[in-house]
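Colleague: quick one, structure for this:
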Amino acid sequence: MTLHVPFDNSYARLPERFFARQPADPVRAPSLIAVNADLARALGIDPDALATDDGIAMLSGNAAPTGADPLAQAYAGHQFGGWSPQLGDGRALLLGEVVDQSGQRRDIQLKGSGRTPFSRMGDGRAWLGPVLREYVISEAMHAMGIPTTRALAAVVTGETVLRERPLPGAVLTRVAASHIRVGTFQYFAARGDVEAIRLLADHVIARHYPTVTSPLGLLDAVIDAQSDLIAKWLGVGFIHGVMNTDNCAISGETIDYGPCAFMDRYEGGKVFSSIDRGGRYAYDKQPDIAVWNLAQFATCLLPLISDDRDQAVDQASEAVHRFPQCFAECWQATFRAKLGLNTAEANDALLIDSLLSRMEAGGADFTNTFAGLANGTAAAAFHEPEILDPWLEDYQARLDRQPGDVDTDAMTRANPLIIPRNHQIEAMIAAAVGGDFAPFHHLHAATIQPFNLTDPDLALPPGPGQEVRQTFCGT
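Modeller: Next comes the predicted model:
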């Protein structure tokens, strides 16, 4: 069985200063953990070929297939508000691009493939835990309809990675609409390289927003995409954890699943990331950080918007100032769907906020509260169920004002029953480190069917002693 990947590498045709070409560092004894067969087929790749020796060699970085053009992308970024003029792919390589069966261009990237010129003091490797975390969570996000990078495969390398302790190494093969970030634009803006910014903007428009006709139109399109994305995150209780500008994808996809987490008990200011000591990227701060990131993107585009800097600043500022209203509309649409509301009323935001406030006061599980609204069991998610009663009266009155019955099927599709809960992920990783991948496969199989209760145990919030209070980056 011959491995064939239909590469067509547009990013590699950009000037050399956009990246560093190099092969991956070989690993000693790679073996396959999982292949995403459906995604492989969508990319025009035979999934069975990925499980052959040639396929595993590609997925581990031991061999680049015909047509690949491995490169590490250059970018900069604000990390927790602090400026880093050069970051780049320090442990990843873009193998190349394919045009999938629906006509969409997709990157295929290896994460954990060894050192690059952007590695700084890092080893360029990944250990098994973050690879499995990203595999499970990114595929769960896709199944919930949230724009995201995806996982094509995971392999163990047969080598040890040193973190706090020796851990098994692994490589994730990630698929994305692209890996172009706000930080990619910042890299060239910091160097005053207007030609590179123009080339990058033209590439992004052709690739992601082909109906856009101007740099200002590109800014508007990215604002719309980020508004929709962040609203969808909040709708499932997702906390990214590291919303740095180098983790803000221009395509509007969720990218880089480091110390991310889904909330169990609802808390508006919830933070999981061990490195977010100031709560910069808390659950309810994510819209504010999105607009901050977009302001950095707008600043990069100023030379393209107008030769008159003052005019460019005015136009870009007007666009960025549109975000709060755009996001509010997306957020209300997301939560109306979760509540089964098929019409819009002026006070819907107050109704949603009132529910969230009561959930926080009552220690309610986020996922199970919304899942329970469709079948009348929402109060069971509260430590003090009576807290919900007054809101249920207001909610019923609101339902009575809309025409027809609630579309419970549509409501069900807006409210997952199963998410990758933190304690389940940690248990899955612990088992895998010990050589048992059955919990990984079980959790993955359940979370890619988030609207079906395939395993009721996976819908349970953490019990005593199971709650995970911190998540870690893994680099």
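Colleague: switch to C-alpha atoms for all contacts and neighbour counts from now on
Modeller: OK.
Colleague: for the chain, just list every one of the strands.
Modeller: In the chain, the strands defined using DSSP state E lie at 19-21, 31-35, 71-73, 77-79, 82-84, 92-99, 105-111, 126-127, 150-162, 166-176, 238-239, 261-262.
Colleague: make TSV out of those strands and add mean neighbour count and distance to Glu195.
Modeller: Conversion of these to TSV gives the following (neighbours: other Cα atoms under 10 Å; distance: least, Cα to Cα, whole Å):
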stretch	mean neighbour count	distance to Glu195
strand 19-21	19	15
strand 31-35	19	40
strand 71-73	25	17
strand 77-79	20	19
strand 82-84	13	21
strand 92-99	26	23
strand 105-111	24	24
strand 126-127	26	35
strand 150-162	22	31
strand 166-176	24	25
strand 238-239	23	36
strand 261-262	24	39
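Colleague: okay if I get the ones you listed as CSV plus distance to Glu134?
Modeller: Shown next, in CSV, are those (distance: least, Cα to Cα, whole Å):
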stretch, distance to Glu134
strand 19-21, 24
strand 31-35, 13
strand 71-73, 20
strand 77-79, 20
strand 82-84, 25
strand 92-99, 14
strand 105-111, 11
strand 126-127, 11
strand 150-162, 8
strand 166-176, 8
strand 238-239, 14
strand 261-262, 11
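Colleague: go through those and name the closest to Ala333.
Modeller: Closest to Ala333 of the strands of the chain, according to Cα to Cα: strand 238-239, at 17.0 Å.
Colleague: how many neighbouring residues does Val236 have?
Modeller: 23 (other Cα atoms under 10 Å).
Colleague: let me redo that: Gln104
Modeller: By the criterion of other Cα under 10 Å, Gln104 has 12 neighbours.
Colleague: follow-up on the earlier one: which one of the strands of the chain lies nearest to Arg198?
Modeller: For those, the distance to Arg198 is smallest for strand 19-21, at 16.2 Å, taking Cα to Cα.
Colleague: from the chain's centroid, how far away is the closest one?
Modeller: Centroid separation between strand 19-21 and its chain, computed with Cα atoms, centre = their mean, to the nearest Å, is 24 Å.
Colleague: please name every helix or strand in contact with that strand.
Modeller: strand 71-73 (3 or more Cα pairs under 8 Å, 6 or more residues apart in numbering; DSSP states H and E).
Colleague: which strands and helices sit next to the strand it packs on?
Modeller: Strand 71-73 sits against strand 19-21, strand 92-99, with contacts defined as 3+ Cα pairs under 8 Å, 6+ apart.
Colleague: to check against the first, give me the structure of this:
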Amino acid sequence: MKIISQYTQLNPKLYHQQAAQPLTGAQAGHFNQALAEELQWSEQEQQQWVKYCSGQKSFADFPSLAMVYAGHQFGQWAGQLGDGRGLLVAQLQDRHGKTVDLHLKGAGKTPYSRMGDGRAVLRSVIREYLAGHALNALGVPSSNAIGFTTSTQAIQREKIESGAMLLRTADSHIRLGHFEWINQYAPELLADFVEHCIQWHYPECLDEEQPVLAFAEHVICRTAKMIALWQLHGFAHGVMNTDNLNITGSTLDFGPFGFMERFRPNWINNHSDHHGRYTYQQQPSVAHWNLWVWINNLIPLAQASEKEKFKQDLSNCLAQFEPTFLECYQQGLCAKMGLPHFHKDSFQCAMSFLNILQSEQLDYTQSFIRLQEKQWQVLRDDCLNLHQFDQFVEQYHAIRQNQDQHQLDAEMKQHNPRYILRNHMAQTAIQAAEAGDFSELDRLFKLLTQPYTHQPDLEHAADLAPLASDQAEISVSCSS
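Modeller: Next comes the predicted model:
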């Protein structure tokens, strides 16, 4: 491993150095060898992965630390937050020369734990481990994980559960909430902090006439593209607080997430989200709101005489969110549909298909696979409103009639996964793991590694559809 110590260059007010607190009786859970190799772990380091993933062994030349930040949670100012159960244990260089954070989750209490115990439990660690892996395989920017460990240590949640640790990777753990904390508690650090953020993550902005504005626009556009990919894959994050979005536009902090099964845009996958703030359909507007909060924390960088102009310039940067999101979403949806994105009627036709999925409560992922495989009768048989479906099919064929259909079909195969991480799939793996059997988790890990490829030897029937209508959906909480 090639250790890169970036974050420790910042003012010590921004973090607290401490060692991880290993769990009692740490045991192997699952190891992502391909990712470890990507991060240039040696064979010896790979052999010791359990020690690294359980806090028993630290990384040389990097003092582990807990970050402090703040945030808005469910739209309300929550004050000081921070790494309450995780530590940044290393920053290293991957084989492409990119810097990657290693973050150990469940590593014990920190000064930012508030009322928490600093621990994570096996079920939440498994969900995050599989979700990060699934999103990366789908091509969605996301954190990932090298591995996780379980233990014999009992952790109190709604019931007694097994403690666990996850060694997470991300291109950055700098959150929008970092800027909120600095402006509230240490405003003198803002200019230096922003300068380092640009140097580390957007060095191309240094050549711009106004680097801070270029930085803001890059963060806004990357976030917009990430949200568009969430929407295209039916992914609902579940808890899009400002402290859960980072500055690189990659998915971070899985809590009550879910991949939508039946197409219900107002589906609430977080049972603590009583007003539906973080539903699937709200994600673009919430991301825009979070970024609006964020750019307001950049205003103090302007000279007093230029503050009003700087505010307007930042507002112009934020105005790029909607067109960036729409372009990415529209082109992606047309690719999923096998329609040419440049045709004037393609997007409207695609939305007609989504209206059918919503009104008929059809499975989102499998309906696109059936469309891809031209299973017209199967799709039609699932519909009650046959007139609506027949109108869609007529328009769909008319748009494709004079196009390169082979190319359009090839794009469909690249944009429509056969396999997503359905909540009941994860729950089955969790229940087996809690009983000491990690074979189902390993099967899902392999299946989700190639989500666009038909894998009849690995798939189970339950991987392909939601729970039956007479079975209650899995309720997911923030408890971890």
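Colleague: let me see the TM-score of these two.
Modeller: Here the TM-score for the pair of chains, by TM-score structural alignment, normalised by the length of the first structure, is 0.95; 468 aligned residues with a Cα RMSD of 1.7 Å.
Colleague: returning to what we had before: could you dump the helices and strands packed on strand 71-73 of the first structure into TSV and include distance to Ala374 of the first structure?
Modeller: Shown next, in TSV, are these (distance: least, Cα to Cα, whole Å):
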stretch	distance to Ala374 of the first structure
strand 19-21	50
strand 92-99	40
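Colleague: just to revisit the earlier point, the strands of the first structure: which one's closest to Arg120 of the first structure?
Modeller: Arg120 of the first structure sits nearest to strand 82-84 of all the strands of the first structure, at 12.1 Å, using Cα to Cα.
Colleague: what range in the second structure does that closest one sit on?
Modeller: Taken onto the second structure by TM-score structural alignment, strand 82-84 of the first structure occupies residues 76-78 there.
Colleague: the matching stretch vs the first structure, average offset?
Modeller: Mean deviation of stretch 76-78 of the second structure relative to the first structure after superposition (mean Cα distance after the TM-score superposition for the first structure): 1.1 Å.
Colleague: how far off centre is that stretch?
Modeller: With Cα atoms, centre = their mean, you get 22 Å for stretch 76-78 of the second structure.
Colleague: again with stretch 225-239 of the second structure
Modeller: 8 Å.
Colleague: against the first structure, where does it fall?
Modeller: Counting by TM-score structural alignment, stretch 225-239 of the second structure corresponds to 228-242 in the first structure.
Colleague: circling back: the helices and strands packed on strand 71-73 of the first structure: which one's closest to Leu458 of the first structure?
Modeller: Closest to Leu458 of the first structure of these, according to Cα to Cα: strand 92-99, at 32.1 Å.
Colleague: roughly how far is the closest one from the heart of the chain?
Modeller: Taking the mean of its C-alpha atoms, strand 92-99 of the first structure sits 18 Å from the chain's own mean (Cα atoms, centre = their mean).
Colleague: what's next to that strand, contact-wise?
Modeller: For strand 92-99 of the first structure, contacts defined as Cα atoms under 8 Å, 6 or more residues apart in numbering pick out 5-10, 12, 24, 43, 64, 67-73, 105-114, 116, 124.
Colleague: what range in the first structure does stretch 28-38 of the second structure sit on?
Modeller: Aligning stretch 28-38 of the second structure against the first structure (TM-score structural alignment) gives residues 32-42.
Colleague: and that stretch, how far out from the chain's middle?
Modeller: On the basis of Cα atoms, centre = their mean, stretch 32-42 of the first structure sits 19 Å off its chain's mean C-alpha point.
Colleague: list the contacts of Ser58 of the second structure.
Modeller: So Ser58 of the second structure contacts Tyr52, Ser64, Val89 (Cα under 8 Å, 6+ apart).
Colleague: try it again at 10 Å.
Modeller: Ala19, Ala20, Lys51, Tyr52, Ser64, Val89, Ala90 (Cα atoms under 10 Å, 6 or more residues apart in numbering).
Colleague: which residues touch the equivalent of His321 of the first structure over in the second structure?
Modeller: Structural alignment places His321 of the first structure opposite Ala319 in the second structure (criterion: TM-score structural alignment). Counting by Cα under 10 Å, 6+ apart, Ala319 of the second structure makes contact with Glu217, Ile220, Cys221, His288, Asp313.
Colleague: how much space separates Ala319 of the second structure from Thr110 of the second structure?
Modeller: As judged by Cα to Cα, to the nearest Å, Ala319 of the second structure and Thr110 of the second structure stand 38 Å apart.
Colleague: just Asp463 of the second structure next, same as before
Modeller: Applying Cα to Cα, the value for Asp463 of the second structure to Thr110 of the second structure is 39 Å.
Colleague: pick out whichever of these two has more residues nearby.
Modeller: Using other Cα under 10 Å, the more surrounded residue of Asp463 of the second structure and Thr110 is Thr110, with 24 against 18.
Colleague: go ahead and confirm the more buried one touches Gln18.
Modeller: Yes. Between Thr110 of the second structure and Gln18 there is a contact at 8.0 Å, judged by Cα atoms under 10 Å.
Colleague: which residues are in contact with each of these two?
Modeller: Residues touching both Thr110 of the second structure and Gln18 (Cα under 10 Å, 6+ apart) are Leu65, Ala66, Leu87.
Colleague: need the counterpart of the first one in the first structure.
Modeller: In other words, Leu65 of the second structure. Superposed on the first structure with TM-score structural alignment, Leu65 of the second structure falls opposite Leu71.
Colleague: for the closest residue to that match other than its chain neighbours, which residues are in contact?
Modeller: Counting by Cα to Cα, 6 or more residues apart in numbering, Arg21 is the residue found nearest to Leu71 of the first structure once chain neighbours are left out, at 4.2 Å. When contacts are counted by Cα under 10 Å, 6+ apart, Arg21 of the first structure touches Ala12, Asp69, Pro70, Leu71, Ala72, Gln73, Leu93, Leu94, Thr116, Pro117.
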